[in-house]
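Engineer: Turn this into a structure:
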Amino acid sequence: MRRRLSILAVVGLASVALAGVARAQERELWPGVSFRQTIQPTPNGPVVVDVLTGPRPGGTTTLEPLLSNDTLTGRETLTKIEQRLSASATYAGINGDLFNLHTGLPSGALIREGRILSLPSNGRSTAAIMSDGTLDVRRVIATGAWTGAGVAHPFVLNRIPDANGTALFTSAWGASTPTVSGSVAVVLFPFGGATPGIDQLAAVQSVVAGAASVAIPPDGAVLLASGTGAAQLQAEAVVGATLKTRVDLQPAWPGVVSAIGGGPQIVRNGAVVFRAGEQFTTSQLGERAPRSAVGQLKDGGIILVAVDGRQPGWSVGMTNYELAQTLVRLGAVTAMALDGGGSTEMAFDGTLLNRPSAGVERPISTALAFTYTGAFVRALLPVVSPNGDGVDDVEPLSYKLVKAAAVTVTLTAPDGSTPVSQTLDQQPGTYPVPFPPTAGTSPAEGVWKLAVAATDELGEQTGMMQRFTVDDTLGFLQTSLPRLFLPPGGHDLTISWKLTRQARVVVTVETKAGEVVRTLARRRYDTGAQSVVWNGLDRAKKRVKGGVYRAHIVATTALGTVELVRTFAVRQIAGQRPGS
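Structural biologist: Sure, this is the predicted structure:
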C-alpha cells in the first residue's frame, strides 16, 4: 500500500506593483483633502480605519450629499456615482443613508441646494451642512401640505401615499410617478422645489384620473392621491388653478444648505454619545461590523470615516460605540453614523479606497462626498518603471478642468529642466500631457513634477501638483510553478527578479491581506537576475494553509524604494511522496 501525503500545489497568478513608496499610509488627494489608512490591533483582531480629511465646507472644496442615478429610486455603486459626475467636479466620499434594498429609497432626509428631496425619519438623526460650514446633527420631523380652496391638506414627499393619502412627487423621484390604483394625479408646472418654510405656488397643468403612471416634468411636480385624498384633490385642483404647497421642518432649521439622513448621533460636544435613543436595534449597534460616519473637527474641518469589517485577518469591524470612540480620538466634536455593513464604501475619483465586506461594492442610494471644482491633476503612479516587464511601464499624464480657465501646465524633469511649459485658454474637459516629453525616448530616472495652475472666468485661482519617480531598478518578478512538497522532501518555490543596479532587497511571502508569513531575504543584491526559494513553511516552520499568497519584493536605492508583488495560489491536494 502506498502512503499518501498532503501536497501543496503552487500556481502563479499575476504580478502587480504596489502603490506608494514604502507603503505610504497618507496622501493628498487634492489641496486640502487627504486620505489615510490605519490598522488598529485589538483583542478581537485587527481593525482597518480609512479616513478622508477635508476643510470646513464651502468654496472650491465643499461637502455634498450625492444621489444615485440622480433619482431617489434605484441604486448605484459609489465608484459609479463619482465617475458619472466627474465632469462637474472631483469627488472623494463614503456611502450615505440607510435605504430600502428593493427600491433604493433612502430611509431619511436628503436636502440638496436647500431643497428637500426626501423627508427625515422621525426616529433618527439628520446631519446638515449649514451655510457657515457647520455640521449640525439633530432630530427633526417634517410636514407637508397643499392648499387649493383655502383648506390645507397633508401630503408626504416622494413616498407612495397610503389608502386615503396624498403624495407630492418631484423630478427627484424619477421620470414618472408610481402606479396607485384608483388615484388622481395633478401635474404642477412650473414647480420651484420643496424648500423648507417657503410657500410654493404652481399652476395646475393637467388632471389625470386612474392613470397607471404619470410623467413628472423636469421642472414640475405631481400631486398623487387615492381614496378620500383623491376626492379632495379632484374637487379643488382644476386646470389653470394655482395650488400652494409647503414643507416645514419642526423645529425650524434655518441655514441648511444640504443634509443627509443616517444615525445615530455618536459624538456631541466632543464626547461619545452612549445612548442616542434613536430607532435602531441592538444588533444594528452592538455587533462588530463595517461602519461609516461623518464628523466635524474643532477647527471646522470634516472627516469621513469608513471602517472595514467582517473580514478576519484584515479587519473585524467595530460596534457603534467603538465607532464613536474612534471619532473622538480622531478629534471630532460632532459626528453621526451612516449606513454600515455591506454598504460601507469609500472612493476617490471613481476608485475604491476600502475593502467592502462582500468583496465587491454594494449599489447604494446616497453618498456623502468632498467635492472639488478646481484644476485637478489625476493621481499618478508613484513609481514608473520603463523596463519592459509590463508593470507600470508607462505613465499617462493628464489634468481636468470643470470650468473654463486660463491654464499654465509645467512638467519638470529630475534635472530641473521643463520639457513641457505652456499657457493656454481651455474649456472644461480632460487634457493629456505628453510623457515621455519626447516620443521614442526613455525618460530620465528620478523625481518628475507635473504642475497645473488655473484662473477661471471669475478670477478664482486653483492649482495642483503631482510628483512621480522614474525608477527601473526592479522588474520581471516571477514565481516558478512546481508542486511544493512539504518537508522532509520535495521541491521548493522559486521567486526570481532582476535588478538594474545594486539595491537592498527585502523578500517576503504574505497572505492576500498583506500579513507576513515568512521573510526570505533581507540583504543587498548586485545587478542582474536574482532569486530565493520558499519551502512552504511559515516563520514557525509550520506548513501554511491552502489559499492565496503573494511574493512581495521591496528594493531600496538612492533613487527611493520600489515594490513588486506577484500573487499565487496554494492548495492542498492528495499526492504521493516522491520515491515511495
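Engineer: hey, let's count contacts and neighbours off CA atoms from now on
Structural biologist: Fine.
Engineer: Give me the neighbour count for Gly350.
Structural biologist: 21 (other Cα atoms under 10 Å).
Engineer: Equivalent analysis for the one 3 residues further on, please.
Structural biologist: The criterion is other Cα under 10 Å. On that basis, Leu353 has 21 neighbouring residues.
Engineer: my guess is it contacts Met346, does it?
Structural biologist: Yes - the pair Leu353 / Met346 is scored as a contact, 5.4 Å apart, by Cα atoms under 8 Å.
Engineer: Overlap of the contact sets of the two?
Structural biologist: Here Leu353 and Met346 share the contacting residues Asp50, scored by Cα atoms under 8 Å, 6 or more residues apart in numbering.
Engineer: please give me the structure for this one as well, since I'd like to look at both together:
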Amino acid sequence: MPIRRALIPAALAGACLAPAMAAGAVTPVPTSGAAAGKPTSIVPGISYKVMRRSGPQVLHVVTFRANALTRLAPAQASGSLTRRATLSDGMASRLAQGATAGINGDYFDLATGTPSGILSVGTRLLASPEPARSALTIGAGGTLAVGRMALPGRYQRIDETAATPFPIRTFRAVNRPLPSTSATGVVAYTPERGAPTPPGSVYEVVVALDGGGGLAINGRVAGTVIAQVPGGGATMADGQVVLSGKAGSGTAIQNELPNGSRVEIETAIPGIAADARGAVGGGPMIVQGGVAVPDAGEGFTSNQLSGRTARTAVGQTADGAVLMVVSEGPQQGVRGYTAAEQGQMMASLGAVEAIGFDSGGSSLMAVGANQLIPSSSERAIADMLVAYYMGAQLSIPADNRVTPNGDGVADSITLGAQSPVAGTTTVTIARRGGGYSATPINQTGDPAYTPVTIDPKALGMKEGPYTVTVNLTPADGSAPTSQKRILVVDGTLGSLRVSSRGAKKKRKVTASFTLSRGARVTARVTSSTGRAVATLTNAKRMAKGRRSLTWNGQEGKKLAPAGHYTVTVLATGPYGQSGLRDTVRVR
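Structural biologist: As a prediction, the model looks like this:
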C-alpha cells in the first residue's frame, strides 16, 4: 500500500499494512491502538476501530456524536466540481480547519468529475439532486435524514414597472449540464463548478447576486444581469451565477434578461429540513427504521447492488451516534458485501437509518491525511464526508514507542498539532513522574496544522514514559481544549538485520539484532499472507549485546515454499514491549 503521508496512525497501521513488506525495509511493530486490536480515540469523542467478521470481512468504523465541537459535513474533494481529488489530498487541505476523519461520498461522472447527486456544503448548493436516488441530509443538530429529493428550480425577471409580471421560468439542474437527449431546458451554474460553462447551442446570462454569496438549499436570491454569453463558455466570479438555456429556453433568457435587468432565483428542494446544514448524494438507502432494506433499487445496476465489493456507508443509531463505515472487498483479499448485506451489517451495528455511497475502488477512509484502505492506487473522487473536531488535536503517532538507538528506525517521531480556530497553541512534553518538561511549540495565530518532531536525543529525553499535550486557547474567549498522547522512549531493541543464504535444504535465514539491556525475546516467521510458519524463540531471556537467531527454512517438518517471509522480533524490558520486523526472500 502506498504511504501518502509521514503520519501513519498506529491505530490504523495494523489495518492497512500487509503482512509482507518489501525486502530490507525494517519497520517497527505497532503495539498500541487498533493495530494491536484495540479501539482508538482519534480526538475526544471520535473513535476508530477495525472489526473482523466471518466471511472473511473487515470493517473500518468511525463513531462520534455531534456536539458543539464535533460535526459531520460534506465537502468537495478538490476545489472544483469538474476536477476530482484523492480523499487523502482532500483531507490534507482541511487539517487546519479541523478535519479529523473522512470517507468517500457520491458516485460521479468519470468524464466530467461531477457528482451524480446533490452536494450542499453548509447551506450553499453546489450540485442538484438526482431524483431517483437517495441522499443524506445533515441537520443543524447533527440529525441525519435519508431520502429522495428533486430540484424544482425557478427564476423570474423582476420589474415593478412592467404592466404584467414576467413569467416564472424553471431550471432543471445546478452545475450539471443537460443530457444530450434534452431538446430544451435551463441549467444554473455557480463558481464552484471551477471551469467555464460548457460550450454549445445555448444562450447564457451572467447574474451578479446582491451581496455576493451563492445559491442555497431552500433559498431565494436576487441579482442583476451583467453579461450576455451566446454559445456558452461563460466564466463566473464569486457571487455570480450563470443561467444557461437550450433552444426555446435559451430564447426566453435572451428575450427576458437583458443587461441591467433584475432577476430572482429560487432553489427550493422539497423534503430537506429547514435547518439543513449539508447534503450529499449517494444511495441506495440500506437501513430504514432499524431494518435492512433488502432491495432499494433506485436505478442502480444489478452489478452495483449485488456485486460483492468494498462499500461505504453512513448511519445513525437511536441515541444519535454517527457511524462512518467502510468495508473492505476482494481487492483487499476479503469477500466484500452486496448492498443488501451492507444494510444488514449497518443494522447490526445499531443504525436505525443508513445510506450507501460509491463503492469498489472508491470506498475509502482516512484519518487525518492518511488513507487506510489497502489499495494499489488511491482513486480520485468527487466529494466526501468529513468529521470535524474544532478543538485542539494531536495526531495518533505511528506507534507510541520511540527507539533512539541510531538504527534509523523510529529514532524520532513527528506528530501533527491541529488548531482549527485562531488562538494560542502550546505543545508540551513531560516525563511521567516528573524530571523532564519541554515546550517545543508556543504560538499565537490563525488556524494551523503544525508538525511537531520529537527527537529524544536532540531534546535530552531519557528512556521512559512521556505525556505529549497540545493546548488551544481560542482567541474568541471560548473554552480552551486539549489532547494528550502517551509516548515511550525505549532503546532496548535495535538494528535488526535479516539475511538468507543457500536454497532449499541448505537454507539458512539469520536474524541479528542489538539489545541495549537484557530482555525477554520472542521471534516468529510468517508467510507473505500472514500465516504463522515458525517460532524461533519464545520469551527467552537474552543478555545485552548483539544477538542472532536462525531459521532453517522449515515449516514444521516440511520445507517451506520459496518466497518472501517476514521475521518479527519482540523484546520486553522495563519499559514494555518493542518490536521490529523485516522481510527476506527465501529460495
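Engineer: Checking Met96 of the second structure next. Helix, strand or coil?
Structural biologist: Just to correct that, residue 96 of the second structure is Ala rather than Met. helix (DSSP: H, G, I helix; E, B strand; the rest coil).
Engineer: and what of the one 5 residues further on?
Structural biologist: In the three-state summary, Ala101 of the second structure is assigned as strand, counting by three-state DSSP.
Engineer: any chance you could map the helices in the stretch 451-587 of the second structure?
Structural biologist: 456-459 (DSSP state H, counting those that start in this stretch).
Engineer: Could you double-check that Thr479 of the first structure sits in contact with Asp492?
Structural biologist: No - Thr479 of the first structure is not in contact with Asp492 according to Cα under 8 Å; the separation is 10.7 Å.
Engineer: Looking at the two, which has the bigger crowd around it?
Structural biologist: Using other Cα under 10 Å as the criterion, Thr479 of the first structure and Asp492 rank with Thr479 on top: 25 against 20.
Engineer: what residue of the second structure matches up with the more buried one?
Structural biologist: Alignment note (TM-score structural alignment): Thr479 of the first structure maps to Val498 of the second structure.
Engineer: Now do the same contact list for that match.
Structural biologist: Here Val498 of the second structure is in contact with 24, 509-512, 567, 582-584 (criterion: Cα under 8 Å, 6+ apart).
Engineer: can we see that at 6 Å?
Structural biologist: 510-511 (Cα atoms under 6 Å, 6 or more residues apart in numbering).
Engineer: any idea how far Gly553 of the second structure is from it?
Structural biologist: 13 Å (Cα to Cα, to the nearest Å).
Engineer: Break down the stretch 201-350 of the first structure into its strands, ranges please.
Structural biologist: 221-225, 242-250, 256-261, 265-268, 271-272, 291-297, 302-307, 332-337, 346-348 (DSSP state E, counting those that start in this stretch).
Engineer: what do you get for the stretch 1-150 of the first structure?
Structural biologist: 4-17, 26-30, 33-40, 47-54, 61-67, 90-95, 110-112, 115-118, 126-130, 135-138, 141-147.
Engineer: for these, which one sits closest to Leu520 of the first structure?
Structural biologist: Between Leu520 of the first structure and these, the shortest gap by Cα to Cα is with strand 4-17, which sits at 16.9 Å.
Engineer: Stretch 258-278 of the first structure aligns to what range in the second structure?
Structural biologist: Going by TM-score structural alignment: stretch 258-278 of the first structure matches residues 278-298.
Engineer: need the contact list for Arg75 of the first structure.
Structural biologist: 68, 104, 363-365 are the contacts of Arg75 of the first structure under Cα under 6 Å, 6+ apart.
Engineer: So what does it match up with in the second structure?
Structural biologist: Using TM-score structural alignment, Arg75 of the first structure pairs with Arg84 in the second structure.
Engineer: what does Gly59 of the first structure give?
Structural biologist: Gly59 of the first structure maps onto Ala68 in the second structure, by TM-score structural alignment.
Engineer: for Met464 of the first structure, same thing?
Structural biologist: Match for Met464 of the first structure (TM-score structural alignment): Gln483.
Engineer: check contacts around its match.
Structural biologist: Gln483 of the second structure neighbours (Cα under 6 Å, 6+ apart): 393, 469-470.
Engineer: can we see that at 10 Å?
Structural biologist: Contact analysis of Gln483 of the second structure by Cα atoms under 10 Å, 6 or more residues apart in numbering lists 42-44, 391-395, 417, 427, 468-472.
Engineer: Kindly provide the distance from it to Leu72 of the second structure.
Structural biologist: For Gln483 of the second structure relative to Leu72 of the second structure (Cα to Cα), the value is 20 Å.
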